[in-house]
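Participant: got a predicted model here, sequence first, then my questions.
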Amino acid sequence: MKTNNIYSALFGLSVGDALGVPVEFKDRSYFKRFPVKDMMEYGVHHQPKGTWSDDSSLTFCLAESLCKTYDINDIGQKFVKWRNEEIWTPHGKVFDIGISTNHAIHSIQKGIKPILAGGTSEMDNGNGSLMRILPLLFYIKDFNIEKRFDIIKDVSSITHAHMRSVLACFIYLEYGRNILNGKDKWKAYTKMQAEVNIFLNTNAVCSQKEMNIFHKILENKIGDYDVQVLYNLKESEIGSSGYVIDSLEASFWCVLNSKSFKETVLKAVNLGRDTDTTGAIAGGLAGLIYGFEAIPKDWINVLSRKEDISELCDKFSKKYKY
């Protein structure tokens, strides 16, 4: 198996996802007594060990579509096939799907263009586009920031079109891009902050209100760098619900407060509530930061459809010359 950043990102995401599936929805107090330390089986969704959720399914659908070309309609149709024909399911059955994502896929099936299918209200800011956006990084990485933003906006909007969800995806991928370009996790963060702030202040893409919602991520300080307060927050100040801001803040907090892939994803899952998604979002970044070899082999070995994931990584790598 020839591994690279694509392997690191996709396996990192799906491993983090699978760690969280058995304990999804459990409150943080539960994990103080029974912390997740390893892959588990059954639990909340009664699934075998190594089972990933819709987070990974839709991530793999996006990656598979990008193996051909960038086509927003094809991506939308892949999502429809996942829900209806159960492609890219871990065991041949969809067992978890978000309300907004389900509604958007239903709209696409009725003939609505994918770019218009996502919810646009303030209530449509679950983490359903953030959890699946990572493969887009490898397509947009060499474009200018304006084009990167426009493409991210379109792909998020398939299921989540509100600017808050779009900005969360944008910030996440801008950080990932800096990691991909060889920056360590701290310098990648400071660079992301600077570039995103400049972009938002010079392009009228959103209101000041929406920009302010990201203040924990885009302001203040970390260590010796001119960064922010997020790193220094206590665990009790970090949310872990399905709200996109909670998911983004929690994932960055776990990445910046950990020193290994394993520590990052276990910290993410043990925050509780939306455990699979926080694990997936943080796991994708941790994979990029620490590399495929840092992911525990016994976790990879029990991962559902790991051979299919490897084959997808090979196709994706060939397309984007990794």
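Facilitator: Okay, I see it. Residues are numbered from 1 along each chain as shown.

Participant: please count neighbours and contacts with C-alpha atoms only from this point.
Facilitator: Fine.

Participant: residues near Asn73, how many?
Facilitator: For Asn73, the count of nearby residues is 16 (other Cα atoms under 10 Å).

Participant: contacts only, for the residue nearest to it when sequence neighbours are not counted.
Facilitator: Nearest residue to Asn73 in three dimensions, chain neighbours excluded: Pro114, at 5.9 Å (Cα to Cα, 6 or more residues apart in numbering). Counting by Cα atoms under 8 Å, 6 or more residues apart in numbering, Pro114 touches Ile72, Asn73, Gly76, Ala104, Ile108, Ser157, Ile158.

Participant: ranges for the strands of the stretch 201-322 of the chain?
Facilitator: Counting by DSSP state E, counting those that start in this stretch, one finds no strands in the stretch 201-322 of the chain.

Participant: touching stretch 120-135 from outside, list them.
Facilitator: For stretch 120-135, contacts defined as Cα under 8 Å, 6+ apart pick out 6, 9-10, 55-56, 58-59, 62-63, 98, 100-101, 155-157, 159-165, 168-169, 172-173, 242-245, 247, 277, 280-281, 284.

Participant: thinking again about what came up before, how much space is there between the residue nearest to Asn73 and Ile105?
Facilitator: From Pro114 over to Ile105 the distance is 8 Å, taken as Cα to Cα, to the nearest Å.

Participant: which residues do those two both contact?
Facilitator: Common neighbours of Pro114 and Ile105 (Cα under 8 Å, 6+ apart) are Gly76.

Participant: next, count neighbours for Ala9.
Facilitator: Neighbours around Ala9, by other Cα under 10 Å: 28.

Participant: is it in contact with Tyr290, as I believe?
Facilitator: No. The criterion here is Cα atoms under 8 Å, and Ala9 misses it with Tyr290 at 9.9 Å.

Participant: so who does Phe261 touch?
Facilitator: Contacts of Phe261 (Cα under 8 Å, 6+ apart): Gly283, Ala286, Gly287, Tyr290, Ala294, Ile295.

Participant: A further structure is provided below for comparison with the first:
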Amino acid sequence: MTSLESRFRGALVGLAIGDAVGTTVEFQAPGTFTPVTDMVGGGPFGLKPGQWTDDTSMALCLAQSLIDCRGFDARDQQEKYLRWWREGYMSSTGRCFDIGNTVRGALTRYLQFKEPFAGSTDPHSAGNGSIMRLAPVPLFYFSNPEQAIHLSGESSRTTHQARTAIDACRYLSALIVGALRGSSKEALLSPDYSPAPGLWGSKPLCSEIAEIANGSYRHKTVNQIRGSGYVVQSLEAALWAFATTESFKEGCLAAVNLGEDADTTAAVYGQLAGAYHGLENIPEGWRKKITDLNEIMRMADDLANSAVLGR
């Protein structure tokens, strides 16, 4: 039986691994590249195997903020994101790279106005930059599913305040909490799943995310799935990869080989699949290559300790 510690570590390490495997074909159109079969680095940023991009950097900033503040503090999260942008804090290379335009715009507004919820509310800004980093919030608030889901939505608002981005974070958080609790894949992917019964009735998901929660991806072929930067397509693609494969590796490669925003599709997949499969079921060869693996696992353990204490 997979331990809770293994699931916590799996969620955060799985995020980083998806990011590192996916960067190889980031920005490439589907069908235009030789399918990825391993963690090989390269890609648009010329990374070494195991180095990761903005997805993991922002997730680690978020994790460290929750640990340092012993809870959710949007202002501290922004300050850590700023350190990443300006100084390369929590970067696998020592510098900030691959920062999205929506995130950059939000950080610029935060610098100017000092309002921590600085994300754009424009539906056209509903990118996947907040679901890509999400895992630390459901990990920290694991013992209180309703709070985990609410604060996951709030964690989006620092950079992405479009309703679809917020609700994508809420729904993904529900799935991660359920996976940490050992729910079966069948249960997790059942229509309108939530570890907090009745939540979607009292606090509904927007129509685009509700459609995904009802299994939109189940009826689509690989050619109908898009691993784009749009949050709705990104979440759907990650869940398609999770639903249609058996192992962490198989699903990760399925997500990556959709191309386009491959690192983020796989990072979103990796959070959920890592929590579901546990650390020991993520390929050891991939784990050994990941930059700062021990530090990532330490953060996962710190988040787990907070969760067990019910903070």
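Facilitator: That came in fine, so what should we check first? Just so we're clear, the structure is a prediction, and the values are computed from it rather than from any experiment.

Participant: buried subset of the contacts of stretch 120-135 of the first structure as a PyMOL selection?
Facilitator: This is how PyMOL selects the buried members of the contacts of stretch 120-135 of the first structure, with burial counted by 16 or more other Cα atoms under 10 Å:
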select buried, resi 6+9+10+55+56+58+59+62+63+100+101+155+156+157+159+160+161+162+163+164+165+168+169+172+173+242+243+244+245+247+277+280+281+284
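
Participant: mind listing which of the contacts of stretch 120-135 of the first structure are in strands?
Facilitator: In strands, defined here by DSSP state E, there are no members of the contacts of stretch 120-135 of the first structure.

Participant: what about the contacts of stretch 120-135 of the first structure, which are in helices?
Facilitator: 6, 9-10, 55-56, 58-59, 62-63, 100-101, 155-156, 163-165, 168-169, 172-173, 244-245, 247, 277, 280-281, 284 (DSSP state H).

Participant: where in the first structure does stretch 275-291 of the second structure fall?
Facilitator: Using TM-score structural alignment, stretch 275-291 of the second structure lines up with residues 288-304 of the first structure.

Participant: report the buried residues of the matching stretch.
Facilitator: Buried residues in stretch 288-304 of the first structure (16+ other Cα under 10 Å): Leu288, Ile289, Tyr290, Gly291, Phe292, Ile295, Trp299, Ile300, Val302, Leu303, Ser304.

Participant: next one: stretch 293-300 of the second structure
Facilitator: The neighbour-count check on stretch 293-300 of the second structure (16+ other Cα under 10 Å) flags Leu293, Ile296, Met297, Met299, Ala300 as buried.

Participant: map Asn223 of the second structure across to the first structure for me.
Facilitator: Per TM-score structural alignment, Asn223 of the second structure is aligned with Ser236.

Participant: can you check Arg104 of the second structure too?
Facilitator: Using TM-score structural alignment, Arg104 of the second structure lines up with Asn102 in the first structure.

Participant: how far is stretch 145-160 of the second structure from where the chain is centred?
Facilitator: Relative to its parent chain, stretch 145-160 of the second structure has a centroid offset of 13 Å by Cα atoms, centre = their mean, to the nearest Å.

Participant: centre of the chain to stretch 291-306 of the first structure, how far?
Facilitator: Centre to centre, stretch against its chain (Cα atoms, centre = their mean), the figure for stretch 291-306 of the first structure is 18 Å.

Participant: now do the strands in the stretch 51-200 of the second structure.
Facilitator: Using DSSP E, counting those that start in this stretch, strands in the stretch 51-200 of the second structure do not occur.

Participant: need the helices for it, in chain order.
Facilitator: 54-69, 74-87, 101-113, 136-140, 145-157, 163-180, 185-188, 199-202 (DSSP state H, counting those that start in this stretch).

Participant: which residues does Asp184 of the first structure contact?
Facilitator: Neighbours of Asp184 of the first structure in contact, by Cα under 8 Å, 6+ apart: Ile289.

Participant: return the distance of it relative to Lys267 of the first structure.
Facilitator: 20 Å.

Participant: equivalent analysis for Ile245 of the first structure, please.
Facilitator: 18 Å.

Participant: next up, the contacts around Phe11 of the first structure.
Facilitator: Taking Cα under 8 Å, 6+ apart, one finds Gly284, Gly287, Phe292, Ile300, Ile309 in contact with Phe11 of the first structure.

Participant: Ile6 is in contact with the third one, correct?
Facilitator: Read that as Phe292 of the first structure. No. Counting by Cα under 8 Å, Phe292 of the first structure stays clear of Ile6, with 9.0 Å between them.

Participant: need the overlap of contacts for these two.
Facilitator: By Cα under 8 Å, 6+ apart, no residue touches both Phe292 of the first structure and Ile6.

Participant: list just the nearest of the contacts of Phe261 of the first structure to Lys141 of the first structure.
Facilitator: Gly287 (17.1 Å; Cα to Cα).

Participant: gap between the closest one and Glu263 of the first structure?
Facilitator: Where Glu263 of the first structure is concerned, Gly287 of the first structure sits at a distance of 12 Å (Cα to Cα).

Participant: neighbour-wise, which of these two wins?
Facilitator: Gly287 (29 against 15).

Participant: wait, doesn't the more buried one sit right on Leu13?
Facilitator: Yes. Applying Cα under 8 Å as the test, Gly287 of the first structure and Leu13 come out as touching, 7.3 Å apart.

Participant: circling back: could you identify the most distant pair in the buried residues of stretch 288-304 of the first structure?
Facilitator: It's Ile289 and Ser304 that sit farthest apart of those, by Cα to Cα, at 23.2 Å.
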